[in-house]
Structure formats: structure tokens, C-alpha cells
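S.K.: Predicted model follows, preceded by the sequence.
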Amino acid sequence: MSADKRPGLADATRGRILFGGDYNPEQWPEETWHEDVRLMRDAGVNSVTLGVFSWAKLEPRPGEREFGWLDRLMDLMYENSIGVVLATPTSSPPPWLGRLHPETLPRDEDGRSEWWGGRQHFSHSSAAYRRYAAAITEDLAARYGGHPALTMWHINNEYCTYDWGDEAAARFRRWLQTKYGTLDALNSAWGTAFWSQGYGDWEEVLPPRHAHYLKNPAQVLDFKRFTSDMLLECYVAERDIVRRHTPSPIPVTTNFMPLWVGQDAWRWAEEEDVVSVDLYPDPRDPLGAQHGALVQDMTRSQARGPWMLMEQAAGPVNWRGVNHPKPRGLNRLWSLQAVARGADAVCYFQWRQSRQGAEKFHSGMVSHAGEEGRTYQEVKQLGAELAGISGEVTGSHTSNDIAILHDWHSWWAGSHEGRLSTQVDYAEVLTTWHRALWQAHLATDFAHPEHDLTAYKLVVVPQLYALTDAAIDNLLVYVRSGGTLVCGFLTGIADEDDRVRPGGMDPRLRELFGIRTLHEWWPLDAEETAETDGFCGTLWSEEIEAAGDASVEVAYKGGELDGLPAVLRNGRAWYVSTLPEPHALRVLLAGIAADAGARPVLDGLPDRLEAVRRGDLLFVLNHGRESVTVQVPGTHRDLLTGATVRAEVTLGRYGVVVLRP
């Protein structure tokens, strides 16, 4: 199927915001199913995901098939106008598979098996696992590919397994042979001249298993790439099976975990018809809304348009040390935040809270309190509101003026054991920079460093330790074409093989930023700061020397780096050699954005408020508990209430308005 003929999310939504969640009716007697349908219809549920963890129910013994219960469910959903996102059950193999084929069980770095009894206990490289997964997927797709209730295929669930076992080792060698061709090329890429690691036979090459001391970082980097690729192979194999059996345009997806280190989601997104994500901010985290915004911005950018919130919690989760419920109104607020940032599907794990099993204290849309409980009543209100705005929202998309660059390969390369500071965590640095822009009310996309950046007024690089030559050239072209670039520390240090660039930073980047010499890196301890003449730097500092016409915008003050650049500007290229304290980073980035012509959606917004444009609609969200009045120029209609808004609007605790001019 060619890319331009592939179905998309619109083929599943059909002009509605999908609303529902994972439904696990096999955990309940059949009389409960009809009660569930009544409650779903009352709550405006129009989509359920079936079969995610049903392999043992569908195939209780090898080769047997029990589809009768699923037949009845598919028909029941269709009769009640509830679409089905049908999952392949391959994320949780039945116990018999591990017992009969122990080679399907993944092994950790020490060679220990991960046994059945939980979930995700499969080796992505196991031929037996792939064979059985393909067989159950084939029969499932053949039976239901033409069912009128089917609106989307959902492959596996939260791909996240690693495997260091023998079968994975054999596949790793084949993957390396494809990539490098010869052992000489492998030895060069891995730098095996260090510590006498040179390989003379492919059979000597193993995954990076438990070692006496530090592992080879290039070997670890390639193993992470290999793992992402093997999991993607599993996804593509099942995707192609369900496509073959589906006569109408039914999209296929699998759900990402938010900012998950194990998948190159840029590459994965290219293989999906719908990009979907699971999102669980902590309701007690005062910055939970910013975490949600980051994941939503990233997912929308991967989708290049509308996307699917596959899972969220209606109340508490069960895996934090203390699992707090969501206060009244927070579930609605965060759901509408996702819609504002491009979601055309708002779904949950799960529909009815389980009474048994490891996740019985993970909330459901119907909690243990039942129909009269606050959780269900809030879900019901949200369902009605989403139905009311669906026709105005679905399919719309807004481009932003700012792009944040992010790359999984750089993340992997920069997180090796022998780095300069374990205090530097890539995901935390990325989050901190996004947070500064979010708190400055500046809307952002995410982009890969090799993507076309010409549409953006400002490109922000919080940190990209490893960059390909193509990525570096892309940044140079962007700035030379009139774009503004602001870049954080530890960027452009290594190439794609984790080989340090000449001079400690790629010479092209040093010239771009106006750095004559990078003398030394000066990482900071957890409580240590680097004083400057403008702010306190944290986490990191660098001994760099300015070149030519580069301007020292902020200088270090005192200590070993006294007078040297903390913030350096060379034309439209900015380099920040430390991590400014949060307020200072916010002010710095807001000033650079303003100079580049990128402005907030609304001026003068107070903290805790967020304004987002989606198409012609303006979403204003109050992430605080106190009422706030905000100026909104012009006259609008609030789609949630039907009220006319002139010049200003007051939002109560966790309040939201969706304004059409």
C-alpha cells in the first residue's frame, strides 16, 4: 500500500472525536457486558479497544481458537454504534508458549529469563514467538477484517522489551553484518582498538551483556538501535497481516509510551497510519500539565497532524509509590489540553476498573464506586462536551513558529556509562527547555535534526550530543537561510558512532556559534552553581573562547571561568554553555523568540494559564485552582457552553474555554 493511499485517523473518527478506552470484558460475566454498553452509551463512548491482553482467551492451547466470545462482543458493539479498535494480543503470550518454547522468553544482561506471570514476556528475536504471533494475528484478521464494528487495528501494546539471549545475539550479528558489511568496518565504528576488543570472527560479537567494567559505548548504542529495529520488525509483520485481510480503509496503530527511551519513534511513526501515545502525568505534580504538553507536542509532530491519546487515567494509577486520584475537574482539563494540541481521540486505560490482577487499583472510567461515583460522572460530562465540539475540531491542525529538535540516537549515545556527569539526564534537559517555552506561552513543534526546518522562525536544540554530518549541514543551511538557532551545551560533541568530533565539538558548529576553542567541559555537582553576570547556571559549564565577531551576551563571573562566555551569540546563532536557572532560561528563550518573530498565542497571560490555537479555535486552559480573568481580544463563542465572550473571559478552577471567532 503506497503512503498516499494509506488510511489515516480520519477514517476511524469519521468526523467525531473518538472517546472510550481499553475494554476487557473477558474479566467479567456476560451479564455485565450489557450493563457496560448502557453506561457507555450514557457517557457518549463511541470507541472501545478489545483484545489487548486476550491471547490466552483466544488460544487457550496451541492451535486452538475460541472466537465465540469475541464474536458476540463485536456484534454487541456494532448494534450499539460503538466502534472497535481491535488489538492483536501479542504483547502478553499465554503461559503455554513459554513452557513449550522457553526460547521465546527474553533474557537479561546476566542471562536470566523473564518468566510468564506478568506481561511483555517475549523475545522480539525469537522465531517461535514471531511464528505464533503471526498465526494468531492471521486468524484474528481473517475473521474480523471485514466486521462492520472495526474502526482501527491496534498492534501489540507498548513495545518495550529488551533481550540479551542467544537468539537475539544471532539476530544482532545479522543486523550488524547488514549495517557494516565487514568486521573491519565494525571494528572501526566501535573503536575496538581500545581495551583489546578487536573482533576476528562474527561469532565473537555479542550483545552488551554483563561486563566487569564499562561496556563499549558504541556497542551499546548499536544494541539500542537493533532493539528498536527488532521491535519494529514485529510491529510491521503484524501490521502487514491485518492490512492484507482488511478490505476497507482501516488504519493501523500501536501505542507509544511517553518519551520512551527504547524506540526511535521518528522512524516508527513513518510505519503507522495513526500515531498514538499513552500519557499519565502525576496529578500531584505542579508541572504535570507541562509534561502532558511536551508529550502531546511530540506526538503531534510525529503524526504531522491529528493523533490519538490511546491511554490516560480517569483517576489514580497503581504504579507510583503513592497513587493519588485526580482532583475534581483535572481529568476534563487534561483531556481538553490533548484535544487543543491535536488529539482526535481521547481514550483511557481502562473502561471498567478490574477487581483482580496487578492493576485492580488502576482507575477505570467506571471505578469501583460504580455508576454513582465521581469518576464516571465526570467521564459522562466530558463525553458530552467532546461530542459537542467534535465537528468543529477533528482534522484541524495548526503549525507553530518554533521547533525543538529531538533525536533518540543522540539520547542513546549521550547516556553511556563513562560520560562526564551522571547528573546530566537528556530527558530532563529536554523537558526543562520545553518547560521554559511553555511557561513563556510559546507554542512548539518537535522535529528531527535532519527534517526540513525552513518553516520555523526559531529552532531550539536543548542538547544533541551526537549529530550526523547531514544534521549539522541542515542546521547550517537553516541559519544561513535566515533562521534563528539557539543551542544548549554538549551538542555536536560526537558523530553517529559516538566518536568525539575534532576539537571536542564539530568545527562547523564552532564556527557557526563563534567558538574559537572549547578548552574544557566543567560539569557541576548537584548543589553547585556557576555564577554569571545575569543568572545562576546549573548542571554544567564550559571553558570556551569566543571568536571573531561573536558577542558574549552573558559571561561567567568569578571562579575558573571568570569572564568567559556563558551565553554566546554569533549573528542568528546562540550557544548556551550552562543550564540557566528556570526563570532565567524562560526570559532568555522568550527574548530570542521575540527577536525571531515568534510570539505567544495571547499576550499577558498569567502563570498557570495556557492558550493554544488549533485551526481557527482558541483553547484557553486554567491549570490552577483559583479563578482567573483573561483578556481575549474580539468577540468569540465558547463551544463548550454556547456563551458569547467579549474582550475577556473568567475561568474557574481547572476551567477551559474553546473559542470560535
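M.R.: Arrived safely, thanks for sending.
S.K.: Every contact and neighbour count from this point should use C-alpha atoms.
M.R.: Will do.
S.K.: Residue for residue, what is the longest helix this protein has?
M.R.: Looking across the chain with DSSP state H, the single longest helix is helix 217-244.
S.K.: Sort out which residues of it are buried, please.
M.R.: 217-232, 234-235, 238-239, 241-243 (16 or more other C-alpha atoms under 10 Å).
S.K.: got the contact list for A314?
M.R.: The neighbours of A314, taking C-alpha atoms under 8 Å, 6 or more residues apart in numbering as the test, are K326, N331, Y348, F349, S363, G364, M365, T375, V379.
S.K.: still on that earlier bit, other SSEs contacting the longest helix of the chain?
M.R.: helix 127-144, helix 166-180, helix 183-190, helix 408-414 (3 or more C-alpha pairs under 8 Å, 6 or more residues apart in numbering; DSSP states H and E).
S.K.: And here is the other one:
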Amino acid sequence: MINKKLPKMFYGGDYNPEQWDKPVWDEDMRMFQLAGIDVATVNVFSWALLQPSENEYNFELLDEIMDKLHENGLYACLATSTGAHPAWMAHRHPDVLRVDFQGRKRKFGGRHNSCPNSPTYRKYARLLAGKLAERYKDHPALLVWHVSNEYGGECYCDNCAEAFRVWLQQRYGSLEAVNKAWNTRFWGHTFYDWEEIVPPNELSEQWGPTRTNFQGISLDYTRFNSDSLLECYKEEHEELKKHTPDIMVTTNLMGTFKPLDYFKWAKHMDIVSWDNYPAADTPVSRTAMTHDLMRGLKDGAPFMLMEQTPSQQNWQPYNSLKRPGVMRLWSYQAVARGADTVMFFQLRRSVGACEKYHGAVIEHVGHEHTRVFRECAQLGAELQQLGDSLLDSRVPSRAAIVFDWENWWAVEFSSGPTVALQYVEEVHKYYDALYQANIQVDMIGTDADLSGYDVVIAPVLYMVKSGYAQKVEEFVQGGGTFLTTFFSGIVNENDIVTLGGYPGELRKVLGIWAEEIDALLPGKQNRIVMKKELGSLQGEYACEMLCDLIHSEGAEIIAEYGDDFYQGMPVVTANTFGQGQAWYLASSPEPSFLQGLLQQLCRDKGIEPLLETPAGVEVSRRRKDGKDYYFLLNHNAAPQTVDAAALDAVDVLAGGKAGIVELPAHGAVILQAAASAEDTRSGSAQGVLSR
């Protein structure tokens, strides 16, 4: 449980009373109570108010805010304010300002403009966190700590260059090892002194965010940047824990945010939290995948939905309103996939600057008689009704998809074979194939224990880290089903090609080797021709983007290419290895093929859909104390009907037995049933639940 002071799902969001006159605060408190809001995230961007100068601190206004919340029965998610340094700091200590990718020194402005390796920034951020923790450690409103805000961005200043060299010394130990890892004999790049190494920006090795002469250098600088920001977080985390060891500490992540390795970050977070801002046309399965990824960062533990908008966003090209019911629907989608909080940005709309048109619980009109407020109040009442029934429940899954930030970076730093290959989009294709069938999956990192799963899918596993091939072999040997795809097993963790034939270290378990990789031009396709029926799969299917030209080394050939000079060569193979199977897809198939194949692989392991539903109706399940909670989520703009009689369930919110469930447009229903007993593989679901 996040905090026993409030044994229910937190409901609230970002609140900025410092931007308002105090009479407005009283009106806010009244409206928060009407909406069922019980948590406010405060102090996110107040550093300039808290610290007017180098040696002066003023906490009087924050004292009033914290007391006001407590007096009105609200709790605080208290931020450290270090996401935006004060103007005086930038003026007096320019080392806090970043140097951008083009080599230009920034001026004060915006946010996330602090160099993570600035001694000045780290000193004052650490001091502020410590002072806040010491002052509010016993305050009854304090519920959870929120460090900084949405970490991100890069810096290429001299401080970062120096810190990068230290980072390299710690990682590699010697210049000889660095030269080998980066293959610096290419283009005469051999380094003889640490000072010769400079950050890879537009002034040196890169000419775009993913275009680089030396993948090893750029990959390591990306790792270094993620680690540098993480060190800033860890320093504040340490200060907070000195004074409040029992209060959870988090920072708000941003889903599939490329620059930061969130699996590494999660190891230092007491609970994962993230900000969910899909566009109106974002596939709902993509949002579901990201929720599952956030849950997967800490081995399936519940997470915090820290931010979402009650209605519209303000930074997208077209800021559409959330249609009636969609805010509630998307909130329950987060809960269904592991969220133990529902929180918004923002509780009251700002009057000026760049977020004044971002949605809020309290709109500019200032009263409760709005559609958005009524919807928020309805959800608040429902969360009160749910109480602690769902808190700390888990999402049982017997299938997993591997997601790896370092692999993502390496794939998109690659100098070929196609610019069309987008790692997250390719992973999402495999996720969506199972999502459409209501088959629940975990999103896991390369450090995850595989023994609790029956099926593991690793799309585009370009980088195979040390020891991972052996982990895969042991998983398959023990009876698991493993599937990977084209452009896998190519390089090691330093982006050095594994010689001896693709897919490198995975060659043994897959029973194939790849001779060449063909990149298809936009609009061009090849064909997957089935050699035999496989479940619902028969006949031909389109494939595109990349085509590995593979040879079987014992793997069964399931399908062949239908066109071009490699017509008749294998495109889909399955290799029996020990008690399990390892599958390889040598091209990117059309969705119907993926759906048929992945559903069949799951069916072969006894993994069935949670429910059969109409298109656009999502089903997810959480489990706690011998009870299963099924979330039926209608993403359609028209009503839908679901037959849930087989669950022998009751409607948690409406009461009564659930047989034929009528879902209104954008409607959501939660059903409670006795926990199912279909998890039969030894250690599968229970292993996942207990990790």
C-alpha cells in the first residue's frame, strides 16, 4: 500500500495555490470535497518562492498550503520543486545552464534547463530536498514524496564532458577497453588520453538525434545521460529518506520516453509513477501497453497514475476534448492494468503562460457546473465506493513481451538497414496482436526472471546482452515458448557485431542462421506462404520493411517467402529445443498473421482469452485475496454487449449478478469473481504474482 494514512486509491492531482489569491483556496477546498478529491500534488515548481537567494529560504507559504490541505481532509504528494531552477541561480552560476546538441549555451528559461552534472545545481537541489524533508517529516498531510518533475533532456557542456570521462573510466577501466568497445580503429579514432574524448553532439560525431558515425560512442553517451539524471534523483531520494524513511519516494516518468532507461530508474523508486497523455488518435492498445510497461518496471507491482488530463491537452497540434465518458474510461484502463491512483494535471486551470488551456477539474469559469467537473465527481464517488478492494492487487500474466531501452537506443542509432524500423512501433505490433484477443501480458526487461512465463516474445532483439542468450536457452529448454524476429541477435551490448552469422548468440536456440538482410522500399511487400495450416493460419500473408534471408539448421520451416530472388527461403521457423520451442519471424507480417500466430502459441500453452468481446471492448484482470476483478472497457462510440455469464461474477459498482453486460458508449464495468484456476504451468501465475 502506498500509504496507510489513506487506504483507498488516491484521487486528485497537481495543485498550484501559489498562483492564486488566498480567497480562491477556500473555494478550491469546497469543490475538491464535492469531487471526492483527497490528494493534491503541491510544490512542483516553487523553487524560486522557497529560495529567493543563495542563503535565504522561505517556507511560510508552503506551510499555509500544507496546513490548508490537512484542515480540509486532504493529503499532499509533496514535490521537491527541483524541476526548474530559479533565475538568480542561472544568473549567478551559469554552470547550471545546459549546452544543447548544437553546442549552444542556454539562457534562463523554460524548465529542465539544469545541467545534471552542474555542481551548483546538485548542491542546491540536495539542500532543498533535505530542508523540505526535515521541515515536513511530521506533518499530518504528508503522504508521498515527488522528486523534481518529468526528468529529461541532454547536456553537452564541459562539466558533462568531464563527468562522461569519469563514467567511462568506471565502466571500462582503461582506454584500451574503450577503444575496443567503440571500434575506434575505424576512421582513425584511437584515443590515447581521456581528455581527447568529447561528447557526441553535432560538433563531433552526430548530425541528428539518431544519426551518428560511431554507434558505440553515442550509445554510451545516452547511457551516461540517463545515469547522470538518475544520480540527481538519487541524491534527493537520499536526503528525503534520511528524515522520512517510511514515506514512499517517486518521480513521474513518461511512459515510452526514449532518453531514460526506466528499468534502471525503477530500481531506485519506491513506487513507479507516470504521466499518461495519449492523443485522441493514439491506439488504445498503445496506451494499455505503456501501462503494462510501467507496471513491469518493478516486477508487476502497482504504480501511480500521477498525471492525466481531465479533458484536453495543450501541447499537441490538435487538442481535442475527451468525449463524455472517456476520462472515466481511460482512468479505469489505468486501474485495470495496475494503477493504484487516479490523478490529474491539473486541479485548477492556470490563468497565464503555456498551460492555461490545459484541461482541469476546475475550469476557468470557476464553478462546479461543468461537464468535466461532473464526470470527475462521479469518478471520485466510485473510487470512494471501491475503497481498498483493489489496492495492491496484481495483474496475473503467463505471457511476456521483452522491452529494453538500451536495445531501443542501439536499434535506432544503427546505420542501417532501414530508417523505417521504429522499435516501439514494432513492439506494439506484437502487443496489439494479444491485446485484440484479450490475452494479458507483462512487459518485462532483460533482467526479468523468465521462469514464471509460458510464452516470451522479444521483438527486434538487436542487442543481446551478456548472459541473455543463456537465459533464453534455459527458458526454452525448460518448456517455454520463445519468439523473436528479424534484426535480432546482431550485436553485443557495445554495438559490436557478433561474428559467425546472425542471429549471433541466439543461433543455437533458434536453429537458423541469416545470410543477408533485405530492406524493402516504402510501399513494397513480400509474401508469407504457409507450408501447412497452423491454427487459423493458412494461405498467404503480406510482410514488409525487412526480410532476413535465413537457412534452417534444424528448425522446422513453417512458412516461406513468396516473392523475389529469395522466394522459397524460410520466413517463419520453429525450433524444438529441449522441452520447448524457439520461433523466428524473418520479416514484419501483417496484423492478421501476428494475431493468428501469437494466439495459437498461447493456446498451445493453455493461455486463453479472458473473455470473448466485440471489437473495441478491452478486458483486463487484477487479482487479490482469491478474487478476480475483470474490467470491461468499451472504447467504441456506440454501446456494446458482452456475455460474462461464465465468470459467475457480480458488478462491483452497480451490484447484482453479471450475465449479459450492457456497456454504454465509452462505458466501463468492473466485475468481481472467484479467482480462476487456469494457471496450470508450475510457478507461472503465482510466480509472477509473488515476484
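M.R.: Sure thing, it's come through. As the structure is a computational prediction, the values presented were derived from the model and not from experiment.
S.K.: hmm, back to that, pipe the contacts of A314 of the first structure into a markdown table and attach secondary structure, neighbour count and distance to E271 of the first structure per row.
M.R.: Shown next, in a markdown table, are the contacts of A314 of the first structure (DSSP: H, G, I helix; E, B strand; the rest coil; neighbours: other C-alpha atoms under 10 Å; distance: C-alpha to C-alpha, whole Å):
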| residue | secondary structure | neighbour count | distance to E271 of the first structure |
| --- | --- | --- | --- |
| K326 | coil | 18 | 35 |
| N331 | helix | 22 | 31 |
| Y348 | strand | 24 | 24 |
| F349 | coil | 23 | 24 |
| S363 | coil | 25 | 31 |
| G364 | coil | 28 | 30 |
| M365 | coil | 30 | 31 |
| T375 | helix | 25 | 36 |
| V379 | helix | 23 | 32 |
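S.K.: re the thing from before, give the aligned range of the longest helix of the first structure in the second structure.
M.R.: Counting by TM-score structural alignment, helix 217-244 of the first structure pairs with residues 215-242 of the second structure.
S.K.: just how off-centre is that stretch within its chain?
M.R.: How far stretch 215-242 of the second structure lies from its chain's middle: 17 Å, per C-alpha atoms, centre = their mean, to the nearest Å.
S.K.: and the longest helix of the first structure with helix 183-190, angle?
M.R.: Computed by axes from the mean of the first three to the mean of the last three C-alpha atoms, to 10 degrees, the angle separating helix 217-244 of the first structure from helix 183-190 equals 110 degrees.
S.K.: Would you list the average distance separating the helix or strand following helix 217-244 of the first structure from its aligned partners in the second structure?
M.R.: With elements assigned by DSSP states H and E, the helix or strand that comes after helix 217-244 of the first structure is strand 252-253. With mean C-alpha distance after the TM-score superposition for the first structure, strand 252-253 of the first structure departs from the second structure by a mean of 0.3 Å once superposed.
S.K.: Check which helices and strands strand 252-253 of the first structure sits against.
M.R.: Counting by 3+ C-alpha pairs under 8 Å, 6+ apart, strand 252-253 of the first structure packs on strand 150-154.
S.K.: burial count for A594 of the first structure?
M.R.: For A594 of the first structure, the count of nearby residues is 14 (other C-alpha atoms under 10 Å).
S.K.: With A644 of the second structure as the reference, measure out to the counterpart of it in the second structure.
M.R.: Counting by TM-score structural alignment, A594 of the first structure corresponds to R603 in the second structure. Noted for R603 of the second structure: a distance of 20 Å to A644 of the second structure, by C-alpha to C-alpha, to the nearest Å.
S.K.: And for V361 of the second structure?
M.R.: Distance, V361 of the second structure to A644 of the second structure, by C-alpha to C-alpha: 34 Å.
S.K.: cool, D628 of the second structure as well?
M.R.: For D628 of the second structure, the distance to A644 of the second structure equals 13 Å [C-alpha to C-alpha].
S.K.: Give me the spatial nearest neighbour of whatever residue of the first structure lines up with S46 of the second structure, chain neighbours excluded.
M.R.: S46 of the second structure maps onto S54 of the first structure when the alignment is built from TM-score structural alignment. In this structure, S54 of the first structure finds its nearest non-sequential neighbour in P89, 5.5 Å apart by C-alpha to C-alpha, 6 or more residues apart in numbering.
S.K.: my guess is I2 of the second structure contacts M248, does it?
M.R.: Yes. The pair I2 of the second structure and M248 qualifies as a contact (C-alpha atoms under 8 Å) at a distance of 6.9 Å.
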